[in-house]
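Engineer: Predicted structure and sequence below. I'll ask about it afterward.
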Amino acid sequence: MEIFLHAETWLALLTLTFFEVVLGIDNIIFISIVSNKLPIEIRAKTRNMGLLLAMGVRILLLLTITWVMKFTEPLFNVPHWIAEDGAISGRDLILIFGGMFLIAKSTREINHEMEGEDEDDQPEASGKSKVTGVIVQIILLDIIFSFDSILTAVGLTSEIIIMIIAVVLSIGIMIIFSGRISEFIHKHPSMEVLALGFLILIGFMIFLEGLGKEVPKGYIYFAIVFSMIIEMINIRVRNRRKKAKEEFHE
């Protein structure tokens, strides 16, 4: 425990927790959207259960860091027009299939919104199977995003205990804010469609990253934040107009 007597340890912990939260923003949005398909009384419980299980998986990956790092070693070669360096690793395969999963899932959710399908009106395929499906999706997506966060963690510190504490803190922050984000997205369908559109973009970015093609993430995240700020302004304008119209009719 002597490492906690050094200022650089706390700085590394603070920085790593910040990065974990930033890298988990996409995760929070996805979790909020998929959990909103469940009955309202079990949404929070399912979100928290999925996040806690995902935390367990991430800690397990950190404890087997040597094994995880082997995922960056090439498994086979492909033509250079497919992958930038001509080699595909285990990490690349996870990113490629993870990006495809995110694109397919987000497209399907947008289709539900456009068609006006309500899963609550569909025959109950058993509440347990729905909850299990949501939890599995949360864990799978967390594994996909875990590789970036683990590689970031290794670059910031060599202490496993610091990495684990940062993961626990970041998941705790996600649990606190995921409910509010989920409620906000459910209340404003236009924000949900916008978030799904950006999840498709992020899925495509992950897919390209798996092929070794670097995409400047800063530009994409700036576009996401900017678009969401504009949409929040639009929501406020619509609410004011609606309120003004109601007062006028009164």
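Structural biologist: Yes, it's here.
Engineer: from here on, contacts and neighbour counts on C-alpha atoms
Structural biologist: Noted.
Engineer: Can you show me the helices along the protein?
Structural biologist: 7-23, 25-35, 40-63, 65-69, 90-115, 127-156, 160-187, 189-210, 217-249 (DSSP state H).
Engineer: Pasting the second one now:
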Amino acid sequence: MLAWVTDAQIWASLVTLTVMEIVLGIDNIVFISVVVSRLPAHFANRARRVGLALALVFRIILLTLLTWLVGLTAPLFDVGGHAFSWRDAILIAGGLFLLFKATHEIHKGIEGDDEEGGMTGAIGTSFAAVIAQIVVIDMVFSVDSIITAIGMARHIEVMVAAVVIAMGIMYLASGPVAAFIKRHPTTKMLALAFLLLIGVALVADGLGFHIPRGYIYFAMAFSAGVEMVNVLAHNRRRKNKAM
């Protein structure tokens, strides 16, 4: 039963899948950091914890439905020579939601009606909405990664282990990222711009125009690097004024 412990091929597939899940989880971390930023700190931590826990459960459930997942790539109908599948429909719907969410948040930031706090009932509604959004978007992001995982690994245990490890790292990373966005409001607008970029990429994938993720992640890393320099320069100027 424990023969897999000494199987180098299984360990290699576990490491490869885990790295892939972590890289693809960058999109999810950005989204989670944005949606929890509107909640008070203690509610934000709870929403992140509950949302990711539910997302993990649903991912594992999806992994047990391998035949159904593979069936998502089967063509449903043809439009203009492009065969659309359930996977395409899910990616388009998820991309459109990200475009709507990011545009809505940008509008709130520009118009200045970015209210915080509020009554307990309103917070409760926001808390439930945040959890629902985390779970739904994670499901959208996980469709491609899980289908890819099915082609890379033969053992369901390896895929589940990779997802669990990646989700754990995602949870650890989402806290500091969300806290950084909370401390530096300008970075929230950059994160929202990332969501717009990710949304466009998802819609394009659903329409059959694949944008290599390497280009997207490079653009995100470059922009984040520029913003980090801007934040450091701002902090330095503020310290000099305080002296």
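Structural biologist: Cool, got the structure. On a predicted model such as this, the values are computed, not experimentally measured, just so you know.
Engineer: quick revisit: let me have the helices of structure 1 in a markdown table, extended by mean neighbour count and distance to His80 of structure 1.
Structural biologist: As requested, those are arranged in a markdown table below (neighbours: other Cα atoms under 10 Å; distance: least, Cα to Cα, whole Å):
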| stretch | mean neighbour count | distance to His80 of structure 1 |
| --- | --- | --- |
| helix 7-23 | 17 | 29 |
| helix 25-35 | 22 | 30 |
| helix 40-63 | 18 | 30 |
| helix 65-69 | 14 | 23 |
| helix 90-115 | 18 | 14 |
| helix 127-156 | 18 | 23 |
| helix 160-187 | 18 | 35 |
| helix 189-210 | 20 | 13 |
| helix 217-249 | 12 | 23 |
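Engineer: of all these, which lies closest to Asn77 of structure 1?
Structural biologist: helix 90-115 (11.8 Å; Cα to Cα).
Engineer: how much space between the residue located most distally from the centre of structure 2 and Val229 of structure 2?
Structural biologist: In structure 2, counting by Cα atoms, centre = their mean, Met243 sits farthest out from the average C-alpha position, at 41.0 Å. Distance of Met243 of structure 2 to Val229 of structure 2, computed by Cα to Cα, to the nearest Å: 21 Å.
Engineer: what residue of structure 1 matches up with Phe209 of structure 2?
Structural biologist: When structure 1 is aligned by TM-score structural alignment, Phe209 of structure 2 is paired with Lys213.
Engineer: How many neighbouring residues does its match have?
Structural biologist: Using other Cα atoms under 10 Å, the number of residues around Lys213 of structure 1 comes to 15.
Engineer: do the same with the one 3 residues further on
Structural biologist: Residues near Pro216 of structure 1, counting by other Cα under 10 Å, number 9.
Engineer: so how much does stretch 192-205 of structure 2 differ from structure 1 once superposed?
Structural biologist: When structure 1 is superposed, stretch 192-205 of structure 2 averages 0.6 Å from its matched positions, counting by mean Cα distance after the TM-score superposition for structure 1.
Engineer: which residues sit against that stretch?
Structural biologist: 27, 30-31, 34, 88, 91-99, 102-103, 105-106, 210-211, 216, 220 (Cα atoms under 8 Å, 6 or more residues apart in numbering).
Engineer: let's see 6 Å
Structural biologist: Stretch 192-205 of structure 2 is contacted by residues Leu91, Ile92, Gly95, Leu98, Leu99, Ala102 when judged by Cα atoms under 6 Å, 6 or more residues apart in numbering.
Engineer: Same check on stretch 139-155 of structure 2?
Structural biologist: Gly94.
Engineer: Provide the aligned range in structure 1 for it.
Structural biologist: With TM-score structural alignment as the criterion, stretch 139-155 of structure 2 aligns to 143-159.
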